[in-house]
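>>> sequence and predicted structure are below.
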Amino acid sequence: MAPADAAMYWASQVSANDQFLLFAFSGDEAATCAALVSEVRRRAAAIVDLHLTVETVPGDLDFPRWVPAPVSDDAIVGYPGPYTWDAVLKDVAALSTRSGGDLWRVHIFDRVTGVPDADSLARVAVLQISHALGDGRRVSAIARALFGGSLPEPARDARVAVGDRTLAAVRGGMLVGPHLVRAAALGFAAWAAPVPEATAAPTAATRANTAPGDRRVLRTLTVPSEAVRSGGHSVTVGVLAVLAEVLPAFLDASRREARAEVTVAFGDDSGAKALARNRFQTASVPLHADEVDRRRRAALIAAELAAVRRRVDSPGFVASRHAAASAPAVLGATAARLSADAPQPATVSGWTVVSSVNRGAADLTLAGGRVLFTAGFPALSAAHSLTHGVHGIGDAVTISVCAGAPIADDVDEYMAALSAAFAPAG
């Protein structure tokens, strides 16, 4: 594994960080739940990334490696139903609290009532997948292939230097010192490289920046893309502009301090880092909630995001990613495990996390049923008990909310405020 992917794998062993890609399909077409499972299994057989498992090295003295594996018998699970939409969200919420399980699994809920935008019964398919297998863009491509889209390009994973796990551990132990020296040298180069000045400073923690506990509540709101594109900007900008109107009052916090941590993709770096399946990082983005005009606020947020992207792709940040990738495996494993016990911070770089991915054209199908919308639920952390997913397919954009304690008790109030903010004026 690339270091970034290994970090995701190690983190999954101590806290739940699986990705949940939900797709709702019309369900009038006659097909048994067993037939749905067979159809998805047939498609999974052609996807290289779904024929992998993880082999670790003793003592984490070398990075875990990908090894071939067949699709297991229980990799695609069918639930015949009947279900309600609320029951599906409740079941997915329960799944999201479990850590360290299989690399992936598909859950198919048949005969679901109450699904937004469905005329009658619907079907809901959920790809639960380890973050080690890829970031939001890559796993979205895998999900599209499962439901009729084209196959994703095979990942360019690094070759294993030593095949035997015990010998790899011995070799890794011997190289700890040299790797530390190289990482330190690259770290100094990163410090010396130019980086655009950051525009966002830490802000005081809110009630959304507490440990979420074991409870999870999921909600979704699907709107037309034209309702989101404020002033012709991107969907991501449009959603952030609306969150700026809702979050301060909901969290009883200062509008001037409103910030979100936004996942930002970066381009291919040179060297081994380019092999990583996960090529993103989070960055603090001011929401300019004190600007009352939404279009002007959207323009300000768009400028902030553009500055963040320049910063993420700057020589200094590229060098810092190379330095992190050069650290010994055992150091990365230890850091991932210690992060699970980090104390609650007094300041944060954002009140919430927002992850946004466009999942392409609305041409996916399941047993002849057309895709209605897609959703996703970013994992909670010790510092964030409220996260947002923004996922588009065709002309439908879904804002997904994942909430833990204490936000979970008020999540329906929050969704009502979001819905009102997205409603057309007049």
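Arrived safely, thanks for sending. The structure presented is a predicted model; accordingly, all values stated were derived computationally and were not measured.
>>> only C-alpha atoms for contact and neighbour calcs from this point on.
Fine.
>>> ok, and the closest non-adjacent residue to residue 263?
In space, residue 263 comes closest to residue 282 once its chain neighbours are excluded; the distance is 4.3 Å by CA to CA, 6 or more residues apart in numbering.
>>> helices of the chain, residue ranges please.
Listed in chain order, the helices of the chain (DSSP state H) span 3-12, 33-44, 85-95, 136-146, 165-174, 176-192, 235-251, 294-312, 315-325, 329-339, 411-422.
>>> what does the last one contact?
Contacting residues not belonging to helix 411-422 are listed as 217, 219, 221, 223, 227-228, 242-243, 245-246, 250, 403 [CA atoms under 8 Å, 6 or more residues apart in numbering].
>>> run the last query once more with 10 Å
Counting contacts by CA atoms under 10 Å, 6 or more residues apart in numbering, the residues outside helix 411-422 that touch it are 217-224, 227-228, 238-239, 242-243, 245-247, 249-251, 386, 399-404, 407-408, 423.
>>> the structure to be compared is supplied as follows:
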Amino acid sequence: MFWMSARMPNDTFLLYGFDGVPADLDAAIGALITHAGTSPDLNRRVADGSRWRYPRWVPHQVGTGQFIVHDLVDTSWRGCLAAVSALVDDQLDATVLPWRLHLFVGVQGVPGTVDDATVAVLQITHTLGGGGRTCGPAAVMFGGSASVDPVAPEHAHPVLLPWRSVQAARTYRQLMRDTEAALVPPPAAPCTPLRTNASPVGRRLMRTVTRDRAQLCGTTVTVAALSAISEALAGQLTKLGVEVGELGAEVTMAKPGPRRAYNHFGTVGVGLHPGLLDEQRVDAIAADLADRRRRAAHPAMRASERAFDATPARLLRWGISQFDPSVRSATVTGNTVVSSVNCGAADFAFGGRPVRMAAAFPGLSPMVGITHCVTGVGDTITLSVYAAESAIGDIDEYAQRLEFAL
């Protein structure tokens, strides 16, 4: 993730809305610094001084310079989201500053709040993980009870690469045989690129739709969100004159087994089935996710990772340097990206002001102009959208479609 960030920016942005404004902002920030000092993840940066070695973590002390208080011209919730969107272009250099916290005070209309609210946005290097990992250290910084398991990345000696490559090839052939015998689901079919897969241009905006968990009963939060996205995206694209047919989503999915890396996940293609009725669509999406999990659990996947772990650093560094993000593809994994983040219990606060909602915003890429994330804290679920005007047209109209679908 660190080396790829030079080719395609990938900072993670986690947003938290707190009900009220701290009486003493400086004291509240001081408490954050104290709590952050107890998190190993928040007290390190990347060192990458040798082309022959992998990057490594070195100590980095939390400082006041990592906390930025912004003055909003427009203090509405929409104005705050516009300011957050403007932060995306200022990416972190993980060798200097691995994360920073942006604070917006006196925001009006934050979902779940009554009066003026405080919005905190954690911008953190993806080298430390996506939202599913970094929400743990974030909760610790805000005084929550989250426990964050340590990670010990695996790098095998390069001399093992030939043998592990042979093992990977053998288990891959077994995967092919198991697939032909219907013992393992086949890989997801690729999607045809649509307007949402064009290189994003125009305004880039963020929107959110917030619900209580009980309003999404009958299925998992992720499946409910995918079903709503299917209906809303198909409707919006059809209005824009796009022949939808089938839709698919590129969904992040945790890898099976113990965590072996900060980014312990992969991406899978999941059909969105816009032509089905609600209940049928929910069942079809859930079945697709189950198939992807079954295939990901095959021993061939772990064997491939073990071979990758033995790749010499210089070879992998060279390979990533050859990646050209501007190259267009004839097929895509999905017509949008959907992530799911569980931030755990709503047991943390900022300056005594309780957390009411959380959201995350996966970045756009040359092949994906609209992304979604379903984020939960306590019993509050937020479905966030980050989109370029070229991908979706009127984002407010699209957000209304999402609200209706949910």
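Nice, thanks for sending it over. If you're wondering where the values come from, they're calculated on a predicted model, not measured in any experiment.
>>> ok so, going back, can you give me every residue that contacts the residue nearest to residue 263 of the first structure?
Residue 282 of the first structure makes contacts with 260-265, 308, 312, 349-350, 353-355, as judged by CA under 10 Å, 6+ apart.
>>> thinking again about what came up before, of all the helices of the first structure, which lies closest to residue 210 of the first structure?
With CA to CA as the criterion, residue 210 of the first structure lies closest to helix 235-251 of the helices of the first structure, at 12.1 Å.
>>> could you tell me where the closest one falls in the second structure?
Here helix 235-251 of the first structure aligns to the second structure at residues 221-237, judged by TM-score structural alignment.
>>> and that stretch against the first structure, how far off on average?
Average distance, stretch 221-237 of the second structure versus aligned residues of the first structure after superposition (mean CA distance after the TM-score superposition for the first structure): 1.3 Å.
>>> how far does that stretch sit from the chain's center?
The chain centre lies 17 Å from the centre of stretch 221-237 of the second structure; the measure is CA atoms, centre = their mean, to the nearest Å.
>>> cool, stretch 298-308 of the second structure as well?
Offset of stretch 298-308 of the second structure from its chain centre (CA atoms, centre = their mean): 23 Å.
>>> tell me, that stretch lands on which residues of the first structure?
Per TM-score structural alignment, the counterpart of stretch 298-308 of the second structure in the first structure is residues 314-324.
>>> contact partners of the matching stretch?
By CA under 10 Å, 6+ apart, stretch 314-324 of the first structure touches 3-4, 179-180, 182-196, 266-274, 308, 310-313, 325-326, 332.
>>> where's the equivalent of residue 419 of the first structure over in the second structure relative to residue 223 of the second structure, distance?
With TM-score structural alignment as the criterion, the equivalent of residue 419 of the first structure in the second structure is residue 403. Taking CA to CA, to the nearest Å as the measure, residue 403 of the second structure falls 15 Å from residue 223 of the second structure.
>>> over to residue 57 of the second structure?
Going from residue 57 of the second structure to residue 223 of the second structure by CA to CA gives 36 Å.
>>> okay, these two: which has more neighbours?
residue 223 (23 against 13; other CA atoms under 10 Å).
>>> and the more buried one, how close does it get to residue 284 of the second structure?
Residue 223 of the second structure is 10 Å from residue 284 of the second structure, by CA to CA.
>>> on that earlier part again, which one of the contacts of residue 282 of the first structure is nearest to residue 77 of the first structure?
Proximity of those to residue 77 of the first structure (CA to CA) peaks at residue 355, which lies at 26.8 Å.
>>> OK, contacts around residue 27 of the second structure?
Residues in contact with residue 27 of the second structure (CA under 10 Å, 6+ apart) are 33, 351.
>>> that one pairs with which position in the first structure?
Using TM-score structural alignment, the partner of residue 27 of the second structure in the first structure is residue 35.
>>> and the counterpart of residue 104 of the first structure in the second structure, how far from residue 137 of the second structure?
With TM-score structural alignment as the criterion, residue 104 of the first structure lines up with residue 99 in the second structure. Using CA to CA, residue 99 of the second structure is found at 11 Å from residue 137 of the second structure.
>>> mutual contacts of the two, please.
Residues within reach of residue 99 of the second structure and of residue 137 at once, by CA under 10 Å, 6+ apart, are 42, 128.
>>> looking at the two, which has the bigger crowd around it?
Counted by other CA under 10 Å, residue 99 of the second structure and residue 137 do not tie: residue 99 has more neighbours, with 25 against 22.
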